[in-house]
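Enquirer: Here is my input; please provide its structure:
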Amino acid sequence: MSPLFPALAAGSTRPALQFGDQALSHAELATVAGALAARIAGAPRVAVWATPTLGTAVGVVAALLAGVPVVPVNPKTGERELTHIVTDSSPALVLAERGVELPPVLAGLARLDTDIDHVSDATGVPGEAGPAAPLPAEPSPEAPALIVYTSGTTGPPKGVVLPRRAVAATLDALEDAWQWTETDVLVHALPLFHVHGLILGILGPLRRGGSVRHLGRFGTDGVACELSSGATMLFGVPTMYHRIAEALAGDPALAKALNGARLLVSGSAALPVHDHERIAAATGRRVIERYGMTETLMNTSVRADGEPRAGTVGVPLAGVELRLVDETGAAITAYDGETVGEIQVRGPNLFTEYLNRPDATEAAFDDGWFRTGDMAIRDPDGYVRIVGRKATDLIKSGGYKIGAGEIENVLLEHPGVREAAVTGEPDEDLGERIVAWIVPAQADAPPSAEELAAHVGAQLASHKRPRTVRYLAALPRNDMGKIMKRALRG
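Expert: This is a model prediction of the structure:
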């Protein structure tokens, strides 16, 4: 297998990473990440405290250079969820920026700092590239690259083991679909603990030999500034594009900046057609969408040279096989724009396994095809239109995929809650907002919405807090005692 990051191996002097006033060329990144890679070589796994900083990117690249699997950790994860992730993945050490205070469950691990001044101490002038040193040999394509935890609909998150060949295959397929080259400059403000922000947004530009400018925190002013000063691509989630659409009418500089971009990409959830049309009308540019999952990385995309059709996620990427199946598991062969089936995929982009969960891994596949749980139709020209989830318990909010079951479990631990159910409902800003349906223990003294949100936020990641709480005398159930969530939504 060729190097995962050819420009690092070649010592390219082109810009690679920029976070605020901190920046590294590919050659400088090779030096500082290579020095850190030498220090962690041989570790079974490392956790990275994934703040939106240059240090996080350096730490992840160092681990990948060393062939050490990376477990990105969301800094906003609650105590219970974080304890599960650390216990399940058993990292040998944690990489974090100097000065960052880690929670107790991570504080007991060996720690290495990832700020660029520190990691370059042994090889050169702080903040600059030191003497070039050969990078470690490229590991096997099947070697684990990352273990990314994804919320299930029931129980704690599962660790998705992503091999190096899946990362390379997805990024190379996107090179083809998006005509992505070393001259592209990407701007984004996504978190660095999931596929979209880390693998596509950081590792993608590095594999292409181009560069990324991370805003640290999303804002339309930052987007306009970067796109007006050389950036060519923007990655975002629907919540970000909704806020852009809202701002465009009163911000001609933003409209001009978006008009000058080569590619505007939205993902992680469906972008409402209304926002598509508002952005196109104000800027003359169309946002394109792509479709993927933690387990599969990217499956489809609207191509840069294709029709940017709102409401679709394009066609299968190079190397990806995609089929729709009916309730019996039979393949649907008609591309009629009407027949709905579950998406199943196979190809080099797929994960290897759920860590420590052979039962879940086996259940996820149908004779080599991964069961996505997403329902879709295909247009006659092969474009895919996702229409919903096979299950009702996955909520897509603000770019996150959130399992209802784990929120329900935490809500049920509150002394003021007798019964709880969690659903999603449409939200103009977030895509979907989390709604908690509560049967209080005392009908005349229910816990407040603020109290319940704080209770969930203390145990899980903050984006999993319910935004709306509705109180009922009883939850609707079927004859088997199962909560009928469709009745709640209706």
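Enquirer: From here on, just use CA atoms for contacts and neighbour counts.
Expert: OK.
Enquirer: just the strands in the stretch 301-450 of the chain please.
Expert: 315-316, 321-325, 331-332, 341-346, 353-354, 365-366, 369-378, 384-389, 394-397, 400-403, 417-427, 431-440 (DSSP state E, counting those that start in this stretch).
Enquirer: right, and those strands - which one's nearest Pro75?
Expert: strand 400-403 (14.7 Å; Cα to Cα).
Enquirer: Run the chain-centre distance for that closest one.
Expert: 10 Å (Cα atoms, centre = their mean, to the nearest Å).
Enquirer: returning to that earlier point: which of the strands of the stretch 301-450 of the chain sits closest to Ala41?
Expert: Using Cα to Cα, the nearest of these to Ala41 is strand 353-354, at 23.2 Å.
Enquirer: next up, for comparison:
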Amino acid sequence: MLLTSLTDPRDLERAVTVGDDVLSRAELLDRAGRLAASLPDHGPLAVHATPSIDTVVAITAAILAGVPVVPVPPDSGPAERGHVLTDSGATAWAGELPDDVDLPVVLPGSQPIAPRPVDPAATAMLLYTSGTTGRPKGAQLSGTAIAAGLDALYQVWDWTPEDTVAHGLPLFHVHGLILGVLGSLRRGSRVIHTVKPQPARYAAVDATMYFGVPTVWNRIVDEPDAARALGRARLLVSGSAPLPATLFDRIAALTGQAPVERYGMTETMITLSAHADGERRAGWVGLPVPGAETRLLPATDDATDDATDATDAGPVPDDGETIGRLQVRGPMLFDGYRGRPDADDECWAGQGWFRTGDLAVRDPDGFHRIVGRESVDLIKSGGYRVGSGEIEAVLLDHPAVSEVAVVGAPDPDLGQKIVAYVVGDGRDAQALIDHVAAQLSWHKRPREVVFLDDLPRNPMGKVQKKLLT
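Expert: A predicted model of the protein is given here:
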């Protein structure tokens, strides 16, 4: 069973805490079991994924009942929510019902049911991508994939039942839901959700592991007392976006330990990570987790490749500089997009390899650094291939820059010129160009800097670079 620790006869008081609500392991099993008794036989179950104990209970109930669960972001608009519900084929709803949703609401029964026999290869969770390049797609994650991904992290992060995980991340993404909540429930450790990822709330809880995204960590280091309080933990994990090197250093200085960076996607779980007992290097996302494999293929002008072409071309050198197209495989990968064979054909490269769409470099020790997305972040300028991500990371280290997006714009001489769109204080373009040139190769400097009040973003908050070119 995916959540093996729930049936452990040794009860764990305060197994799950969300805000002021606390459940022991037995209480969670009872509440989830009573809700599971009312679930449809096949589902899927759509869950209004608010940061609440009710969300944890509903998702646990679906897993116990062997019903696929669809976490629905609570801030979804009617159009996005309608697409997710229609595409997923959801047959019931758990949580507060929005006016535009026409599904029966499940209510707990009087008696809990025992966990049902579940096919571990069946879809346990249907997570929808952010829709950066179109309408959100439903990534089908089996119980086997989720278990494999979590079990790998237990090894990499030395995660034990004695740990307490704290975070305030959304309960509809891999990071907050699968790692933060399901990871704790499967391992038998405690989890504390702070409802909001605020520095004071992180500092107020006593945990051994804290999960956050760069925005959260930036806010924490801006409140030094809160940051120092986290020094009692044994592991600080950052993911979901690149962590600027200066922020990495500030976290280390205030807490006494460097953060662990990791890499993953909705479709792949976590495939790369620094180790709890190993090197932690600013800007690098570490080594493949147990069971995962990676390969970097040449970043050619052809946007498509197949297994044969990849084999013929061979991998790029592990020199820490040459950019390649990152592909991964392993037991933690998803089973494809629901109802989207066209998207499946695009993302699978044969023999189990998944095209992440990300660009990366790998050094001789096997450490990986992500340099951007292939579709928008590979800039071909003056015969060089440049990843915009590394330029963005350097610019974010400048005190006058709060947000930045780097793109390639058509240029008659260079093919593409590097353009940085910057949000922040000041308007000294040359200072920013010189800042990059001082830290990276000369050809990676921006040829133009454009100052904006805001960067264009989609409803999930991701920058839409295509609107900048």
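Enquirer: coming back round to it: what would the strands of the stretch 301-450 of the first structure look like in a markdown table with distance to Ser266 of the first structure and mean neighbour count?
Expert: Shown next, in a markdown table, are the strands of the stretch 301-450 of the first structure (distance: least, Cα to Cα, whole Å; neighbours: other Cα atoms under 10 Å):
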| stretch | distance to Ser266 of the first structure | mean neighbour count |
| --- | --- | --- |
| strand 315-316 | 15 | 24 |
| strand 321-325 | 21 | 19 |
| strand 331-332 | 28 | 16 |
| strand 341-346 | 20 | 23 |
| strand 353-354 | 27 | 22 |
| strand 365-366 | 28 | 14 |
| strand 369-378 | 18 | 20 |
| strand 384-389 | 14 | 19 |
| strand 394-397 | 14 | 24 |
| strand 400-403 | 13 | 22 |
| strand 417-427 | 17 | 19 |
| strand 431-440 | 12 | 23 |
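Enquirer: elements contacting the helix or strand hosting Leu28 of the second structure?
Expert: According to DSSP states H and E, Leu28 of the second structure maps onto helix 25-36. Packing partners of helix 25-36 of the second structure (3 or more Cα pairs under 8 Å, 6 or more residues apart in numbering; DSSP states H and E): helix 53-65.
Enquirer: Return the set of buried residues in whichever helix or strand comes after the helix it packs on.
Expert: Next along the chain after helix 53-65 of the second structure, taking DSSP H and E as the criterion, comes strand 69-72. By neighbour count with 16 or more other Cα atoms under 10 Å, strand 69-72 of the second structure contains the buried residues Val69, Val70, Pro71, Val72.
Enquirer: Ok, stretch 227-247 of the first structure next?
Expert: Per 16+ other Cα under 10 Å, stretch 227-247 of the first structure contains these buried residues: 227-228, 230-245, 247.
Enquirer: can you check stretch 269-281 of the first structure too?
Expert: Neighbour-count burial for stretch 269-281 of the first structure, counted by 16+ other Cα under 10 Å, picks out Ala269, Ala270, Leu271, Pro272, Asp275, His276, Glu277, Arg278, Ile279, Ala280.
Enquirer: So which of these belong to helices?
Expert: Using DSSP state H, the subset of these located in helices is Asp275, His276, Glu277, Arg278, Ile279, Ala280.
Enquirer: Surely the fourth one touches Ala245?
Expert: Spelled out, that is Arg278 of the first structure. Yes - with contact defined as Cα atoms under 8 Å, Arg278 of the first structure counts as touching Ala245 (6.0 Å).
Enquirer: Can you report how many residues lie near the residue nearest to Gly11 of the first structure when sequence neighbours are not counted?
Expert: Leaving aside its sequence neighbours, Gly11 of the first structure sits nearest to Ala27 (Cα to Cα, 6 or more residues apart in numbering; 4.3 Å). Residues lying near Ala27 of the first structure (other Cα atoms under 10 Å) number 24.
Enquirer: Repeat that for the one 10 residues further on.
Expert: Other residues within reach of Ala37 of the first structure by the criterion other Cα under 10 Å amount to 26.
Enquirer: Ok, Thr469 of the second structure next?
Expert: Thr469 of the second structure has 11 nearby residues by other Cα under 10 Å.
Enquirer: does it really touch Ala409, like I thought?
Expert: Yes - judged on Cα under 8 Å, Thr469 of the second structure makes contact with Ala409 at a distance of 6.2 Å.
Enquirer: what's the spacing between the most centrally placed residue in the second structure and Gly264 of the second structure?
Expert: Nearest to the mean C-alpha position of the second structure, by Cα atoms, centre = their mean, lies Ser240 at 4.0 Å. Using Cα to Cα, to the nearest Å, we find Ser240 of the second structure at a distance of 8 Å from Gly264 of the second structure.
Enquirer: With Gly314 of the second structure instead?
Expert: Distance from Gly314 of the second structure to Gly264 of the second structure, by Cα to Cα: 24 Å.
Enquirer: Also Gly256 of the second structure?
Expert: 26 Å.
Enquirer: more neighbours, these two?
Expert: A direct count of neighbours by other Cα under 10 Å for Gly256 of the second structure and Gly264 places Gly264 higher, at 19 against 15.
Enquirer: Map the more buried one across to the first structure for me.
Expert: Here Gly264 of the second structure is matched to Gly292 in the first structure, going by TM-score structural alignment.
Enquirer: picking up where we left off before, please verify my assumption that the residue nearest to Gly11 of the first structure contacts Ser12.
Expert: Yes - counting by Cα under 8 Å, Ser12 is a contact partner of Ala27 of the first structure at 5.3 Å.
Enquirer: In contact with Glu451 of the first structure: list those residues for me.
Expert: With contact set as Cα atoms under 8 Å, 6 or more residues apart in numbering, Glu451 of the first structure has no partners.
Enquirer: Report the secondary structure state of it.
Expert: helix (DSSP: H, G, I helix; E, B strand; the rest coil).
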